[in-house]
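Undergrad: Okay, predicted coordinates and the sequence, questions at the end:
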Amino acid sequence: MEDNVKSAVREFAKSINSGGKVAADMTSLIDLTSQLPLSGFNQWERLIRSEFAVALRESAPPKWKVWSRPSELLTWLDLISWDGYRRERALRALVGAAPNTFFFSLAVRRLNDWVPQVREAAREKLPELAEATDPVYVVEALCVALASWNSWGRIEEIDKDVLLQIICKEKIAASLRNKLISSTTGPMSSLLSQLGRTPILDEYIEEIAALAVQPSVRAKAYRSLFEGRIAWIEGRTWKWTDIRYCEGRLVPVLAEKKVTVQTPLFELLKNSSVDRSPIVRRVSAEILIRELPSLSAVARGFAEQFASDKSPSVSERGQFALKRLEEAENSNASKK
C-alpha cells in the first residue's frame, strides 16, 4: 500500500507540472487514500507530504524553460505543504466537496496547524466544505478528530467551536447518532462523551442506552442517565506529585453538562439490570448501592438479582448491597 501511495502521489505531481488536467489524474490517489486506515493518519500524512514535495521538485521543468512552466495550481495535497503560505492559499482556494474522508481530515487537521493564519483559514472554510461534502466522509473525519483533539497542542476553543457547529447540523448529527448506536468497533464511548457537550444527544440518551451495539456505549449512556449528567475530558493539565524531585504527571481535566432524565430510577434499574453485558449490569449494581435508601422495598429484589449474577464483578456488588440492607434492617430492629 505504501508503494502504491507513493506511485500515485508521483503521478499526480507529474500531471501538475505537465500542465494537464488534474481532476482525472486524482482518481487513483482518491481510491488509494479511501483505503488507508485513519488510525495511522499521522504516518500517512508525513509520507504523502514528503513524497509530494520531492516529486514536484523532480518533475518541475528546468528554470530556463520559462514558457513551459505551468501557472500555480493549488490542490488538496497542498493542505499539507511544508510552506504555511501555500497551506493557507490552498484552504482558501478549495471549492466543492472533499473527495473522501482522508482529504476532509486533512482540512480538519489544519485547525491544529502551527501557523495561526492557516488555522484562521480553516475556521472560515471548514463549514463550507462540510456542507458540500458527503456526510459519511464528514462524520468519519469528525470521529477521528474528536478522539484525538485533546492531544492537539495548538487547537483553541474557537477552533473547537467550528467543529461543534458542524456536528450540530441535522444531517451530521443524525449520522453521528446512528454511528454511536450501530458501530461494532472504535472508541464510541469516548465519542459519546465528546458529543455530550453538544445538544444533539439530549433527546436520544435513552435510545442509545437501549440500542447501542457496544456494551461500553450502553454503560456510558446508562451512567449519564443515572447521574443526570454527561462528562467528558476537556484536556489535560500537569500535576506535581513530588516537586522536590520534579516529578509529576498529566491528569485529565473534566467538564460536564446536565442531562434531563424523564425515566424514573426504578425503570432505569429494571432495564439496565437485565442488560446482556456485565459491563452495563455492573453500572446498574453500583447505582443500586448508591440509591439503597431511596429504593426501600424494591431494593432487595435488585440486590438478590445482582448477587446471583454470573459475572463476579456484578455478584460482588449485589452481595455488598444485601449486606448493607441487612445492616440497615438490624439497626432498625434494635431501635424498636
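TA: That came in fine, so what should we check first?
Undergrad: from here on, contacts and neighbour counts on C-alpha atoms
TA: Fine.
Undergrad: Wait, a strand at residue 235?
TA: Yes - counting by DSSP: H, G, I helix; E, B strand; the rest coil, residue 235 is located in a strand.
Undergrad: Who are the contact partners of it?
TA: 150, 151, 252, 253, 254 (C-alpha atoms under 8 Å, 6 or more residues apart in numbering).
Undergrad: Quick one: the residues you listed as TSV, columns for neighbour count too.
TA: TSV is the format used below for these (neighbours: other C-alpha atoms under 10 Å):
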residue	neighbour count
150	15
151	11
252	15
253	12
254	11
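Undergrad: from those, which two are the most distant?
TA: Within the contacts of residue 235, 151 and 254 form the most distant pair, 14.5 Å apart (C-alpha to C-alpha).
Undergrad: thought residue 322 was touching residue 301?
TA: No - Residue 322 is beyond contact range of residue 301, at 9.6 Å (criterion: C-alpha atoms under 8 Å).
Undergrad: With neighbour numbers in mind, choose between the two.
TA: Taking other C-alpha atoms under 10 Å, residue 322 and residue 301 do not tie; residue 322 has more neighbours (22 against 11).
Undergrad: ok, and here's another one to check against it:
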Amino acid sequence: MHDILAELATLPAHLVVRASREIANVAGLGWWQPEARPRQLIPSDRASLFLQQIRDRLLPKPPPVSFPADRELLAANPDFAWLFLFHPSGYLREAALWHIATPPTSPFFVAALAWRLNDWVGPVRRAAMKCFKRISANIAAAVVADAALHLLERRFVWGRWSDEVPALDPMFARDDVLAALATQLERRPTGGLSGCLRSALRYPGIDQHLPRLATAAIQPPIRAIAYQCLILRKASWPIGFDWVWLDKVYGLKRRIPKLDSRGIESDRPVADLIAEGIRDRSPFVRKIVADAMIVVRSQIADERALVSQLVNDPNPVVRSRGDFLARHPRSSQ
C-alpha cells in the first residue's frame, strides 16, 4: 500500500478528477469484490458448453477464498483511507475521511481532499470539511502552494459545493502558503497563472508579495496584474458569475464574471510605479500600466515625461494610450 500511495502522490493536482475514476477501476473498488467474481461460462479450450458444465459437476471445486471487506481493510490499515477517497461508495468515502488523521504530503492528495468537498453526497462533503479542520494547519506550505495553483480557480468551476468551499480559506490564507505561492507565481515560466493570482487576491497576505511579482515574475500577465493592483491601490477577485442581457426580445444574454474588491496600501508613489511599469519589456504589461495611469492621472503631479514615453512607445496599442493622454490633458477635463 505504501508503494501504491507513493506512486499516486507523484500525480499532478490538476489530474485529480480524471484520475479518480481510473484509480477506482484499477483498484477494483466499488460493487465488484473478488469473492463476487462471476464464473466463466465460455470454456477456454473450445469445448462445448455442455461438456464444460458436466466437467464442472464431476471435478471437485476448489475451496472458496475469503477476502476481507473494504471496511475491514480500512480498520486494519488507515493508509487505505487515501485510496478509498476514490471509492464509488459514499459510505466508504465518508469513512475514509474520518480515518484520515495525518496531513497529506503531496499536492495530488490535497486536491483529492478538496474534491471530496465537492462530493455529490452531502455527508461526504461534511466529513471533508471536518477533515480539513483537523489537518489543514499541519500541511506543508510548499504542498499547499502547489495544490493552490489548481484549486484556487476551481472555486466556481466545481458546482456542488457552496458552504463547504470556505473550509479551504484558512489553509490558503496562511502567510507561509502565500509566500510559497508567490514564489511559484514568480518563477514558473509556463501555465496560465493569472487566474490563480486573481483568486489569491482575496487574501490580504498576498499584498506584501505584489511589488516583487511586478518586477520579477517571469510571466507578463502576473507582472501586469501586480502593477495594476499597486497603481490603482485596489485588488479585485472573482466571486462568481452574473448575466447581462444583450437582447431580451430574442432571449440573448451573456455571462460575465462578478468581482469583489478591497483596498491596498503601498508606500511607493503612483508615478514611480507607472514609470517603472511603462519600461517593462512586455507590451502587454505596458498597456495595462497605461490604462491604470488613465484612471489615476489626477494623482500624478507632473505627467509630461510619462506621457512622452507612452507616445514614443514602439507598440501601437501602447502608443494609442499615450495619444489619448496627450489629446486630453487634465486641464481640459
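TA: Arrived safely, thanks for sending. Remember, predicted model here, so these are calculated numbers, not experimental data.
Undergrad: Give me the TM-score for this pair.
TA: A TM-score of 0.80 describes the superposed chains when it is computed by TM-score structural alignment, normalised by the length of the second structure; 302 aligned residues with a C-alpha RMSD of 2.8 Å.
Undergrad: if we go to the second structure, which of the contacts of residue 235 of the first structure are intact?
TA: Contacts conserved in the second structure for the contacts of residue 235 of the first structure, counting by both residues aligned by TM-score structural alignment, their matches' C-alpha atoms under 8 Å: 150, 252, 253, 254.
Undergrad: The stretch 51-200 of the first structure: helices as residue ranges?
TA: All helices of the stretch 51-200 of the first structure, identified by DSSP state H, counting those that start in this stretch, fall at 84-93, 101-108, 116-132, 135-148, 157-167, 170-182, 188-195.
Undergrad: Not counting its neighbours along the chain, what's nearest residue 134 of the first structure?
TA: residue 97 (7.3 Å; C-alpha to C-alpha, 6 or more residues apart in numbering).
Undergrad: should've said residue 279 of the second structure
TA: residue 286 (7.1 Å).
Undergrad: how about that neighbour, what's its partner in the first structure?
TA: Counting by TM-score structural alignment, residue 286 of the second structure corresponds to residue 281 in the first structure.
Undergrad: what's the average distance of the one helix or strand its match maps to to the second structure?
TA: Using DSSP states H and E, the element containing residue 281 of the first structure is helix 278-290. On superposition with the second structure, the mean distance recorded for helix 278-290 of the first structure (mean C-alpha distance after the TM-score superposition for the first structure) is 2.2 Å.
Undergrad: For stretch 134-147 of the second structure, measure first residue to last.
TA: End-to-end span of stretch 134-147 of the second structure (C-alpha to C-alpha, to the nearest Å): 18 Å.
Undergrad: Nearest residue to the aligned residue in the second structure for residue 85 of the first structure in space, please, no chain neighbours.
TA: Counting by TM-score structural alignment, residue 85 of the first structure corresponds to residue 91 in the second structure. In space, and not counting its chain neighbours, residue 91 of the second structure is closest to residue 124: 7.9 Å by C-alpha to C-alpha, 6+ apart.
Undergrad: can you pull the contacts of the equivalent of that neighbour over in the first structure?
TA: Correspondence of residue 124 of the second structure to the first structure, assessed by TM-score structural alignment: residue 118. By C-alpha under 8 Å, 6+ apart, the contact set of residue 118 of the first structure is 84, 85, 87, 88, 91, 110, 111.
Undergrad: Count the neighbours of the second one for me.
TA: Other residues within reach of residue 85 of the first structure by the criterion other C-alpha under 10 Å amount to 12.
Undergrad: now the strands for the stretch 201-336 of the first structure?
TA: Applying DSSP state E, counting those that start in this stretch to the stretch 201-336 of the first structure gives strands spanning 229-242, 247-258.
Undergrad: Include distance to residue 36 of the first structure when you put those into JSON lines, please.
TA: Formatted as JSON lines, these follow (distance: least, C-alpha to C-alpha, whole Å):
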{"stretch": "strand 229-242", "distance to residue 36 of the first structure": "28"}
{"stretch": "strand 247-258", "distance to residue 36 of the first structure": "31"}
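Undergrad: All set now, cheers.
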